[in-house]
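Asker: Below are the sequence and a predicted model; questions follow.
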Amino acid sequence: MKDEPKLKCLAQAAQALGRAQSSEAQWSEISRLVDSIFGYSLLTGLAFLKEQRLMRRIFSSDETPNPSGGFKATGKGPWSVQVLDRGRPYIGSDEADIRAVFSEAELLIERGLHSVLNLPIWGAGCVIGSLNLLSHRHAYDQADGQLIDLVSGICAPFAFAVEHLGPVALPTL
């Protein structure tokens, strides 16, 4: 994509997200946007519950390997520090990278998901979640950092879904 089509896509997404009247409409637009800019085979959206150091899956484009509603402990490893604490994206290129960050790595790899792009989502000055895009090997190696930041910023309205999660029964870990 040249710059002009990318800008048009980003502008359309920003307007559509602002006008979306439900979280389903927001996720539909977020899915369309990240697919047109980066591509993906699996997209998940996770809310970050900072106090508990947990991620809660609030969206999945495929419920089989990654159903909505599930929780994941974040720990304090390099991925958590980079994405959740520093708010910087993470790009994993191959199966070794998938294994380093996903507890369900073997299931993902079996499905042909060998690379990952994690986009931190900011709200009210801190990371409130992430978008996780998975695809074939090396799919995101050349991802443009400015586009990553723009898409992350445009997708911040998914905070609406985070703010309206209501009381959450936390899992016993």
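Answerer: Here it is on my side, so go on. Since the model is a prediction, treat every value here as computed from it, not as a measurement.
Asker: use CA for all of it now, contacts and neighbours both
Answerer: Noted.
Asker: surely Trp122 meets Asp149?
Answerer: No - the criterion here is CA atoms under 8 Å, and Trp122 misses it with Asp149 at 10.3 Å.
Asker: For these two, work out which one has more neighbours and name it.
Answerer: Trp122 (20 against 16; other CA atoms under 10 Å).
Asker: Next up, the contacts around that one.
Answerer: Shown in contact with Trp122 (CA atoms under 8 Å, 6 or more residues apart in numbering): 87, 128-129, 152-153, 156.
Asker: Structure two is appended below for comparative analysis:
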Amino acid sequence: MPDAAITLDDIARIDAIIAESDPAVAYAAIDALAKRAFDHWLFTVTRSIHATMEVERVYSSNPAAYPVGGRKKKQGTPWGEQVLDRGQPLICHSPEDIRRVFADHELILSLGIGGMVNIPVLFAGQSQATMNMSHAGDRFSEADFPALRLLASRLLPLVLAEKD
């Protein structure tokens, strides 16, 4: 469960920032709210590139390790099938889960990350983006999905504005 509740006032504040600010400011505000609510170690947002089944990073709380613009191929991967094709969240509860799911698991684990959650941002029947949060261990659960989906939904206008 979240460490701190995400309130309607929080969402209204985020919406105002999205409406009136540069996208970088809005991404950072969503990151800050996610940090307060879930105490994440790493927060990234990727946009979906359907033609190539790739995701491209549009925001990162750790640009040294995960720079904006970085791409990952997801075609034929369990992650791609679950998050992009079926539009379902994915939780890694342990380093073993991370090794099983991510080709870049060595980098992920080198950052001290042992658990993560990936939330698809859905629109028009497709995953347009993902919101990704990581922590030291088994931090996230299905009980977090309502708050995570609410927060992830705020990313939609930002990501759609990024589309080619």
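Answerer: Received the coordinates, thanks. From a predicted model like this one, the values you see are computed outputs, not experimental measurements.
Asker: Break down structure 2 into its helices, ranges please.
Answerer: In structure 2, the helices defined using DSSP state H lie at 8-20, 23-38, 78-79, 95-101, 105-110, 145-153, 156-162.
Asker: Among the contacts of Trp122 of structure 1, name the buried ones.
Answerer: Among the contacts of Trp122 of structure 1, those classed as buried by 16 or more other CA atoms under 10 Å are 87, 128-129, 152-153, 156.
Asker: Tell me which of the helices of structure 2 sits nearest to Thr52 of structure 2.
Answerer: helix 78-79 (14.9 Å; CA to CA).
Asker: what's the counterpart of Leu54 of structure 1 in structure 2?
Answerer: Using TM-score structural alignment, the equivalent of Leu54 of structure 1 in structure 2 is Glu54.
Asker: For its match, which non-adjacent residue is closest in space?
Answerer: Lys73 (4.4 Å; CA to CA, 6 or more residues apart in numbering).
Asker: With Arg71 of structure 2 instead?
Answerer: Glu56 (4.4 Å).
Asker: looking at the helices of structure 2, which is closest to His50 of structure 2?
Answerer: Among these, helix 156-162 sits nearest to His50 of structure 2 (CA to CA), with 13.1 Å.
Asker: Could you measure from the residue nearest the centre of structure 1 over to Pro5 of structure 1?
Answerer: Closest residue to the average C-alpha location of structure 1: Leu131 at 0.7 Å, with CA atoms, centre = their mean. Taking CA to CA, to the nearest Å as the measure, Leu131 of structure 1 falls 22 Å from Pro5 of structure 1.
Asker: if we can go back for a sec, for the residue nearest to Glu54 of structure 2, what are its contacts?
Answerer: 52-55.
Asker: again with Phe160 of structure 1
Answerer: Ser23.
Asker: how close does the most far-flung residue of structure 2 relative to its centre get to Leu122 of structure 2?
Answerer: Relative to the mean C-alpha coordinate of structure 2, counting by CA atoms, centre = their mean, the farthest residue is Glu20 (22.4 Å). As judged by CA to CA, Glu20 of structure 2 and Leu122 of structure 2 stand 23 Å apart.
Asker: Next: Asp97 of structure 2.
Answerer: 24 Å.
Asker: And for Ala103 of structure 2?
Answerer: Ala103 of structure 2 is 24 Å from Leu122 of structure 2, by CA to CA.
Asker: hang on, the earlier thing: okay, now the match of Leu54 of structure 1: neighbour count?
Answerer: For Glu54 of structure 2, the count of nearby residues is 17 (other CA under 10 Å).
Asker: quick one: it and Lys74 touch, right?
Answerer: Yes - using CA under 8 Å, Glu54 of structure 2 is in contact with Lys74, at 5.4 Å.
Asker: What count of nearby residues applies to Pro67 of structure 2?
Answerer: 16.
Asker: One more: Glu4 of structure 1?
Answerer: Counted with other CA under 10 Å, Glu4 of structure 1 comes out at 9.
Asker: in the host helix or strand of it, what's buried?
Answerer: Using DSSP states H and E, Glu4 of structure 1 sits in helix 3-19. Judged by neighbour count (16+ other CA under 10 Å), helix 3-19 of structure 1 contains these buried residues: 9-10, 13-14, 16-17.
Asker: Stretch 101-120 of structure 1 now?
Answerer: So, applying 16+ other CA under 10 Å, buried residues of stretch 101-120 of structure 1: 101, 105, 108-109, 113-120.
Asker: measure the nearest residue to Ala14 of structure 1 once chain neighbours are set aside to Met55 of structure 1 for me?
Answerer: Distance criterion CA to CA, 6+ apart; nearest residue to Ala14 of structure 1, sequence neighbours excluded, is Ile154 at 5.8 Å. Separation of Ile154 of structure 1 from Met55 of structure 1 (CA to CA) stands at 21 Å.
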